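In: let's see this in three dimensions:
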Amino acid sequence: MKTNRLNLVLILTSMTLLGACAEEEKKENLAMTDKKEQIQQNSEDLPKELVAEPVTQAEAVEADAKGEVTMKGSIFYKDLEGGFYAFIAENGDRYTLHGLDETYQKNGLIVEVKGTPKPDLMTFTQFGTVLQVTSVKVLDTSKVIDSLPTK
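Out: Just a heads-up that it's a prediction; the model follows:
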């Protein structure tokens, strides 16, 4: 008789535990369903496919050329870090010239320079903004100093 009671208690306990586990599993399934719905709703806002739009070299050059400026001023030779040619515009802005043709490398030359400022480019000269020269027009040669100091 004692074994029957013990078996009955074990059966009732097992059924209670199984019922509690089944209830817990239902809650987890509901939580997972909610998470899936949230992910689906959020994914509707995201693009379905990433598409790279190629840019031709001509378009890149054209976009870069939009930042091109034309200024009048003087070219000066600066004896720093091996020497370089600087440009001081009429408004006082200072530039380090990159790509300046040897023809125009004259201390005191007054010119009209066309080029693209490169404010993110760093140099040893630390003389204003770097200007990538595209064209130069000579305005006055009367102030050119031919004799540059040499070491």
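
In: going by C-alpha atoms from here, please, whenever you check contacts or count neighbours.
Out: Will do.

In: show the contacting residues for residue 103.
Out: Residue 103 makes no contacts at all, as judged by C-alpha atoms under 8 Å, 6 or more residues apart in numbering.

In: let's see that with 10 Å instead.
Out: Contact partners of residue 103, counting by C-alpha atoms under 10 Å, 6 or more residues apart in numbering, are residue 136.

In: do the one 4 residues further on as well
Out: When the contact criterion is C-alpha under 10 Å, 6+ apart, the partners of residue 107 are 74-78, 85-87, 141, 143-148.

In: by neighbours, which of the residues you listed wins?
Out: residue 87 (29 neighbours; other C-alpha atoms under 10 Å).

In: hmm, who's touching the helix or strand containing residue 62?
Out: Assigned by DSSP states H and E, residue 62 falls within helix 57-65. The contact list for helix 57-65 (C-alpha under 10 Å, 6+ apart) reads 56, 68, 115-117, 134.

In: one more pass at 6 Å, please.
Out: By C-alpha atoms under 6 Å, 6 or more residues apart in numbering, no surrounding residue is in contact with helix 57-65.

In: ok, then the element right after it?
Out: Past helix 57-65, the next helix or strand by DSSP H and E is strand 69-78.

In: structure for this one too, so we can compare:
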Amino acid sequence: MSASKVSITSLILVSAMLSGCGEKTEKEESTLNSSTEMSQDNQSNLSDDKNTQESTTSANDKVTELGLSDDMQELKSDKSKLLTLKGQVLFQEFEGGFFGFIDENGNKYTPIGMDKKHLRHGLVIELSGRVIPDMITTTQFGEAIKVESVSIIDESNAAELGRPELTKKDI
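Out: Down below sits the predicted model:
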């Protein structure tokens, strides 16, 4: 009897091991099948991306052909050269308040490194500086410009030094 128990037990163990090997093979096959499907999906996605890029390129070509309207200025590719701008320093109330610079053409700049004595709302100045490309400030008020020099043109309408005080008229 003990021999039959051993043979039954060993028979069960052998069949369990063989069935485990069979499951492993099925798992490997399913993994291979799914990886093949994924590579085919990736190839189709790549061809879709190429089609999208081609359509985007053709759309960009159409926009380029139209050109700039009269009120738009063409951006210069070399933004590191020294700019000399005439305009006005203005205190902006939003984002907690900050000083911005608006030139004669209406272009907005965030002056970086301007001397505090020139931070007066309404001060008309000539500013020399270099645009800092790809810089985003917390104010997001136009382009950031590293100020190198400032000369005052008109200070007759300029506020006192520092942050202007609000009046009831302003609110």
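
In: superposed, how do the two chains score by TM?
Out: After superposition, the two chains reach a TM-score of 0.53 (TM-score structural alignment, normalised by the length of structure 1), with 87 aligned residues with a C-alpha RMSD of 2.1 Å.

In: I'd like to know which of the contacts of residue 107 of structure 1 is nearest to residue 102 of structure 1.
Out: residue 85 (10.3 Å; C-alpha to C-alpha).

In: what's the match for that closest one in structure 2?
Out: Superposed on structure 2 with TM-score structural alignment, residue 85 of structure 1 falls opposite residue 99.

In: and the residue nearest to the spatial centre of structure 1, how far is that from residue 128 of structure 1?
Out: For structure 1, residue 120 is the residue whose C-alpha lies nearest the centre (C-alpha atoms, centre = their mean; 10.8 Å). Separation of residue 120 of structure 1 from residue 128 of structure 1 (C-alpha to C-alpha, to the nearest Å): 11 Å.

In: one more: residue 117 of structure 1?
Out: From residue 117 of structure 1 to residue 128 of structure 1 the distance is 10 Å (C-alpha to C-alpha).

In: of those two, which one has the most company?
Out: With neighbours defined as other C-alpha under 10 Å, residue 117 of structure 1 and residue 128 compare such that residue 117 has more, 20 against 17.

In: for that one, helix, strand, or coil?
Out: strand (DSSP: H, G, I helix; E, B strand; the rest coil).

In: show me the helices in structure 1, by range?
Out: For structure 1, the helices defined by DSSP state H cover 2-45, 57-65.

In: need the ones you listed in JSON lines with mean neighbour count and distance to residue 92 of structure 1, can you?
Out: Output for the helices of structure 1, formatted as JSON lines (neighbours: other C-alpha atoms under 10 Å; distance: least, C-alpha to C-alpha, whole Å):
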{"stretch": "helix 2-45", "mean neighbour count": "11", "distance to residue 92 of structure 1": "51"}
{"stretch": "helix 57-65", "mean neighbour count": "11", "distance to residue 92 of structure 1": "23"}
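
In: reformat those as CSV; add distance to residue 124 of structure 1.
Out: Output for those, formatted as CSV (distance: least, C-alpha to C-alpha, whole Å):
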stretch, distance to residue 124 of structure 1
helix 2-45, 48
helix 57-65, 24
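
In: which of those sits closest to residue 108 of structure 1?
Out: helix 57-65 (27.5 Å).

In: chain center to the closest one, what's the gap?
Out: Distance of helix 57-65 of structure 1 from its chain centroid, counting by C-alpha atoms, centre = their mean, to the nearest Å, is 17 Å.

In: contacting residues around residue 19 of structure 1?
Out: By C-alpha under 6 Å, 6+ apart, the contact list for residue 19 of structure 1 is empty.

In: the helices of structure 1: which one's closest to residue 105 of structure 1?
Out: The nearest among the helices of structure 1, by C-alpha to C-alpha, is helix 57-65 at 23.6 Å.

In: give the aligned range of the longest strand along structure 1 in structure 2.
Out: Assignment by DSSP state E gives strand 129-140 as the longest strand of structure 1. With TM-score structural alignment applied, strand 129-140 of structure 1 matches the range 143-154 in structure 2.

In: circling back to that earlier point, how close does the closest residue to the match of residue 85 of structure 1 other than its chain neighbours get to residue 123 of structure 2?
Out: Leaving aside its sequence neighbours, residue 99 of structure 2 sits nearest to residue 91 (C-alpha to C-alpha, 6 or more residues apart in numbering; 4.4 Å). Distance, residue 91 of structure 2 to residue 123 of structure 2, using C-alpha to C-alpha: 10 Å.

In: check residue 160 of structure 2 too.
Out: Taking C-alpha to C-alpha, one finds residue 160 of structure 2 at 10 Å from residue 123 of structure 2.
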